[in-house]
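Asks: Requesting a structural model of the entry that follows:
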Amino acid sequence: MKQLNTRQARLLLYLLNHEGFHTSQALGQGFEVTSRTIRSDVDRIAAFINELELDADITRKPSEGIQLQASIKTAQMIKMALRPYPDTQDQTLKDILFEFASRTTYTHVQDVMDRYYVSRSKALQLLDELEMWLGRYGLELKRRRQKGFRLSGEEWKMRQMMKDVFMEEQKSHHWDYDVQLVWQEFKQLEQELHFPLTDRARNNLLYHTLIFIQRLRLGNVMQEQERTTDDLLYQHPEYETACRFVRRLSGLLQVRIPPHEADYFALHLLGSKRERVTDHAADELSSWNLFDSKAAAMMETFIEAVASDYSQDMASDEDFKRALLLHFQTTLHRMRYRLRMENPMLQEIKKEYESSFDWVKYWVQNVQEPLLKDVPEDEIGFLMIHLQSAIERHRQITEPIRNVLIVCESGMGTAYLIKEKFNNLFPGVRHTEVSAVHEWKHKNDRLQPDLILSTVAIDDERVFQVSPVFSREDQKALTDWMNTKDNTRSVLVKYSSASLFFPGMQADSRTDAVEQLADALINQGYALPALKEHALKRETLGSTAISAQIAIPHGHREDSMHSAIAAALLQEPVDWGGQSVSIVFFIAVDYESPGEAEALFKELFHVSGIKERTDRLKKAQTYQEFITILRESEEIS
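Replies: Predicted coordinates for the structure are as follows:
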């Protein structure tokens, strides 16, 4: 497949970021090429879309021009694939970006050549790369023949870009005086909050504040229509806290801050990740009255799914519920107001906790909540941390160890996840506490730990530094006896049996398939009659299809008399909530532990992700052949 050249990639990004029709003449002027070249580039882009079978379409109308339409997910996928991330930029490119972001005037190519000692061709190449990268934020590099180049786009997108890049480069020294003043006000702000900010959220908000002050000084005021607010924002108990903070800043820094700019700060404050207070006296119900009914409803819906798929004990865990409620409050706020939060641990999370991540992703895709439609994987990763923490807390493992302090900059959800994983390795530990980075010395003095697990470098001989996900590599390094792979028997195989294997099953619909398998489980004494009703009700809450091939219907754990999994290979695929399903695993298992539930979902998602294996499973004629293919999946995973 022939790749797009730089100009074609820029054109594709432009069409994605600018809705409606565009004439080839206007595009040609903007890209400084002929209309004919634009039409040729559009042909290549259309071929590119067809070759990759993307959910996008190019429309051409003689009287109106060219239009690109794509689904939200496809547009995001294209944008992330075509442009480099900040950490792939060379230092010269980053310096150019900082300079452009700090100016309101045009910069000529000659200025770039003189300042960075590069040739004209190299300067133009850098500017092309910069424009492609800016497209990630919906920004562009405006070009004028006689004037040069300048950044262009909505102000809130400009600030988001600057925050991400300035944080990565730790450019706060540009505002040394402002940092000191703002930081003092931040300390007062946090004293007024019901739940403290995580370390990372605090840094995020600090940079947002410094940048919006700098932009106001340059005369770059956000337009009121750029950020839509509503009564939910104004009625939030912490909205006035945000406004007081902004008023104090205005007087302190002698900057006029318009009311809608105060709303902009409030949006980011209320969408910032929080950590739970560990002082139970302060963790009273009055603080939890802050949360809106939608966050509580989402927490209950999530808990119901956890009870059904994992463990009733987990679903009854009050710490888990409160962590989820706090999480959904800020998550729904970010989704409501389109606030993007990057998850720096996303790739590690997907690698280390693949099955739990897939389970949360599957739940999000099926939950009936418009705000969670097209939720980014960064947010799925944050939610998965809370699920995995509860899984680890409820595992049944025993081993002894000593006092430990866990220091984490990514928030209390991550800290508790590390804590529970550690305690599962060494459940005999006398006491384990967690701490944010800025509090670790105080807690160290009180606890006097023998060992400090930290996600950041701390100069102390007791410190053992780990990644925020406390990966298998971390555990192996900490404990040389740690096995990095679970050698237990396949849960799928463990609960399957020849009497519950149905090749060539005829089913008219998913309801028919669920009823037939439920009847088999009930008639063979594996489940109570209520299983059928509960399984059908579960299907009304959202499809249990986990891929284009496999569905996993299930009822309640209490419906199971003897744990079992019934498997059916359908003679003809049936529609299962929009998926064409041929393989059905009906789960009627009362798990021995949450870890067993986690292992089962890991197997199921692993099997569903390999088309060659699902194709072979569909063709299995005997139970032994079916189990042999499943065991192959077990060995690979």
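Asks: Only C-alpha atoms from now on, for both contacts and neighbour counts.
Replies: Fine.
Asks: how about the helices in the stretch 101-250 of the chain?
Replies: For the stretch 101-250 of the chain, the helices defined by DSSP state H, counting those that start in this stretch occupy 109-116, 120-134, 155-169, 176-192, 199-217, 231-235, 239-253.
Asks: Can you tell me which of those is nearest to Leu541?
Replies: With respect to Leu541, and counting by C-alpha to C-alpha, the nearest of the helices of the stretch 101-250 of the chain is helix 231-235 at 27.2 Å.
Asks: Would you do the same for the sequence below? I want to compare the two.
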Amino acid sequence: MKLNTRQMAMANALIEHPQLSPENMARKFDISLRTVYRDINKLSDWIFEKGWMEENSFGKLLEKFQDPSFTTMLKKEMNDYSAQPRYTQQDRMELIVMELMLQSEPIKSYLLAQKFGVSEKTVLADLDKCEEWIRPFGLMIEKRPGQGITVRGDEKNVRRMIMDLFYRGNESTQVRETFQELVESKKEEARALKVENRMLGLVSRETIRIIGDQMNRLEEELKENFTDEAYIGLMIHIILAVYRIQNGEKIGIQDGIFEKIKDSKEYQVAQRATKHLENLLGLAIPESEIAYITMHLQGAKIAKKTGEGTREETIKDETVIRLVKRMLDEAKRVAGHSFEQDGELIKGLMIHLKPALSRMVHGMEIRNPLLSQIQKQYQEIYQLAQKVAHVLEEELKKNVPEEEIGYLAMHLGASIERNQEKAAQKKRVLVVCPSGIGTSRWLTTRVKQSFEELEVVGHVPIHEVEDALLEGARIDVVISTVDLGQRDFDYVVVNPLLPEEDRFLLENYFGILSKEKQESSKLYTATEKVNRSRKQFDLSRLKEYLQAFDGLLETFGWKEKVSVTHQKELTRFLAKAIHGADKSLVAQLEEELARREQLGATLVPGSGLALVHGRSKTTDGLVGGVYRLKNPVDFRPAKGEKEEVDTVLLLVISSEASKGAKEAASHISALLLEEPGFVELLRRQSREAVFIKMKEIYEEFVKKYVKSCL
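Replies: Model (predicted):
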């Protein structure tokens, strides 16, 4: 494993000041206390891997920093470590191409060799490989004897290549945060030599802040929010333009484009935006640059509209309406069934198509991070989309890029799934439990296993049940794991493990329900509108899933032979495992966990394992761990006799966590019942085996989410 710049700085700070507290470290590095503990854990893991600590723990780490011989050795190691290259051959090749594209004059090969600490022979070998993957972008590497090396090609293709380089190794949903962190951070940090950092280093932080403010103005003026990819694409484009203007370079554009776009609404918006930038940055921005910004605005995918309704100009566009109708006719011809009754598909295609047409007319590309997965796992739907795309190719006299075909496949696939679901007439139930992440998923699993005629449309904590009923989806009945008291809707209370007597209760209940609904059901129905719970793909939701799993794996606790004698003492230990020496946070979390356990202990009957879980105001995101006890302790379930527990899976999620993070936590807890052997894995296997399984769970969860959107 490797340390990042901040973690190395923390090590050096502890070498100089062994008594430095986590709180002081948080102030010193201008980060949260949670981040400090995460970085210290990384540092501890790194030192443990080196074989310098016999036990990997926070306490042992602090003891080590009291040892002068250790700190002397570590200081030398840190100096050697910081001098090591921070890039692979692939990193170096990408950086070489970036350097060549950003310079207006040829660069000598020996200068590139010096910059990256390799021989000229290595640089020349890298360039031969680079040429292979820049050729599809319409670019070529030109070696001019006596002058140097440069990249030759149209400005549009150079910008496409720069965007491709920037996104390599970066999730598109995380790139926007890179800009925000750069603007908001109060301290300058040395950065590893990476493509994105080279790009961000072209202009000052103040210039990036000004450009970011202007992006917000654009969204306000257009009354639309850009997706992350559209936002970052335009942001990087403007940074590159400012850099080139500041260096006296001329920006050209293909003949004829300016005349096509100068009368558009987007051009007027771009003109006003560049005027603001000129005043704030003291630059003269040419018309060609305004044209490029206009094309970005016309080709931008929209995340959501500011306010109510749909984009009127899109719906009224006769060309879009005509093309959507032709596309649906072609889809019907190929697939053998009609798509014309799917209003959601028609609306989605209309909103998607106008910017897509603009992108294709101007030769602008869009990234589709799920393209390869769609092509491999949903071949029939992708082939259908290819045939539908012929309609656009006939209209534009151009080939439709496969990335655009991938987005068409997502729209068509979702429609096919919605159509298939209409045939299934199931009673729709909402599952409720105290926290929404533990027992509700257990009950959901049991209901699905026991009743084919029931469709669980969601699972929520107690305090969100009213909102869930008002969201618009038809709910036939609420099934709860606890008594909800007097409510305005009917509900059934069952044990989360759904024993035989509770299954019998539900069988009788739904028999009564079917008779009552013929007359006048007393059960709560939020609206006549039926929402079939088919997800629409959302990159921000996918990002929430990934962040939740990443955060959990990064901070996942693990301890063997925990010495406690009763459940209350165990709860206190778990709170300390999360918050360390912070007595206030420990006390608050201990109280929250104890309050949750009072509603019913969440043990897996007959397994020796308990899931201690809940929501907390003291944590960020999703945290947890596996803790194996030296001696078993008694747990008392919601119903039945007490049982001995020797292993605890702890899952705590922030009260303010995103919906995606909550769903990720629910998925993990459900595995205790759904995944064969998962309980024994947690109780018996090594930490490495558990981590491998958690990563597999992580990947499978993401795949299932993507599949549910198609």
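Asks: what TM-score do we get after superposing?
Replies: Once superposed, chain against chain, the TM-score is 0.50 (TM-score structural alignment, normalised by the length of structure 1); 361 aligned residues with a C-alpha RMSD of 4.1 Å.
Asks: closest to Ile38 of structure 1 out of the helices of the stretch 101-250 of structure 1?
Replies: helix 120-134 (16.9 Å).
Asks: by how many degrees do that closest one and helix 109-116 diverge?
Replies: On the basis of axes from the mean of the first three to the mean of the last three C-alpha atoms, to 10 degrees, helix 120-134 of structure 1 is oriented at 100 degrees to helix 109-116.
Asks: I'd like to know which elements helix 120-134 of structure 1 is packed against.
Replies: helix 6-17, helix 91-101, helix 109-116, strand 140-144 (3 or more C-alpha pairs under 8 Å, 6 or more residues apart in numbering; DSSP states H and E).
Asks: what comes up buried for the third one?
Replies: Burial within helix 109-116 of structure 1, assessed by neighbour count using 16 or more other C-alpha atoms under 10 Å, is assigned to Val109, Val112, Met113.
Asks: Let me know the closest of those to Ile211 of structure 1.
Replies: Looking across the buried residues of helix 109-116 of structure 1 and measuring by C-alpha to C-alpha, the closest to Ile211 of structure 1 is Val112, at 23.8 Å.
Asks: Looking at the helices of the stretch 101-250 of structure 1, which is nearest to Leu285 of structure 1?
Replies: helix 176-192 (17.0 Å).
Asks: Which other helices and strands does the closest one contact?
Replies: helix 199-217, helix 239-253.
Asks: and the angle for that helix with helix 199-217?
Replies: 130 degrees.
Asks: quick check: angle from helix 176-192 of structure 1 to helix 239-253?
Replies: Using the same axes, to 10 degrees, helix 176-192 of structure 1 lies at 150 degrees relative to helix 239-253.
Asks: my read: Glu544 of structure 2 touches Ala661, true?
Replies: Yes. Taking contacts as C-alpha atoms under 8 Å, Glu544 of structure 2 lies within contact range of Ala661: 5.8 Å.
Asks: Helices along the stretch 401-550 of structure 1, start to end?
Replies: 412-425, 440-447, 472-478, 491-495, 510-523, 530-541.
Asks: of all those, which lies closest to Leu181 of structure 1?
Replies: Across those, closest to Leu181 of structure 1 is helix 440-447 (C-alpha to C-alpha), at 24.0 Å.
Asks: what does that closest one contact?
Replies: Leu405, Val407, Ser435 (C-alpha atoms under 8 Å, 6 or more residues apart in numbering).
Asks: Give the buried residues for it.
Replies: In helix 440-447 of structure 1, counting by 16+ other C-alpha under 10 Å, buried: Trp440, Lys443, Asn444.
Asks: swap in stretch 327-335 of structure 2?
Replies: Counting neighbours by 16+ other C-alpha under 10 Å, one finds that the buried residues in stretch 327-335 of structure 2 are Met327, Leu328, Asp329, Glu330, Ala331, Lys332.
Asks: Just the ones of those in helices?
Replies: Met327, Leu328, Asp329, Glu330, Ala331, Lys332 (DSSP state H).
Asks: Excluding chain neighbours, what is closest to the fifth one?
Replies: On the basis of C-alpha to C-alpha, 6 or more residues apart in numbering, the spatially nearest residue to Ala331 of structure 2 that is not a chain neighbour turns out to be Val388, at 5.9 Å.
Asks: For the one you found, give its distance to Val457 of structure 2.
Replies: Distance, Val388 of structure 2 to Val457 of structure 2, using C-alpha to C-alpha, to the nearest Å: 32 Å.
Asks: same deal with Ile346 of structure 2?
Replies: Counting by C-alpha to C-alpha, the gap from Ile346 of structure 2 to Val457 of structure 2 is 25 Å.
Asks: Equivalent analysis for Pro355 of structure 2, please.
Replies: 34 Å.
Asks: ok, Val388 and Val457 of structure 2, which is more surrounded?
Replies: Val388 (25 against 18; other C-alpha atoms under 10 Å).
Asks: so which strand or helix has the more buried one?
Replies: For Val388 of structure 2, the enclosing helix or strand under DSSP states H and E is helix 379-396.
Asks: Identify the residues contacting that helix?
Replies: Residues contacting helix 379-396 of structure 2 (C-alpha under 8 Å, 6+ apart): 323, 326-328, 330-331, 334-335, 361, 374-375, 399-400, 405-406, 408-409, 412-413.
Asks: how many neighbours does Arg215 of structure 1 have?
Replies: For Arg215 of structure 1, using other C-alpha under 10 Å, the count is 20.
Asks: before we move on, what about Tyr627 of structure 2?
Replies: Applying other C-alpha under 10 Å, I find that Tyr627 of structure 2 has 24 neighbouring residues.
Asks: Double-check that it belongs to a strand.
Replies: Yes. When classified by DSSP: H, G, I helix; E, B strand; the rest coil, Tyr627 of structure 2 is found to be part of a strand.
Asks: do you know which of the helices of the stretch 101-250 of structure 1 lies nearest Ala597 of structure 1?
Replies: helix 199-217 (31.9 Å).
Asks: which helices and strands sit right next to the closest one?
Replies: Contacts defined by 3+ C-alpha pairs under 8 Å, 6+ apart place helix 199-217 of structure 1 against helix 155-169, helix 176-192, helix 259-270.
Asks: Try it again at 10 Å.
Replies: For helix 199-217 of structure 1, the packing partners by 3 or more C-alpha pairs under 10 Å, 6 or more residues apart in numbering; DSSP states H and E come out as helix 155-169, helix 176-192, helix 239-253, helix 259-270.
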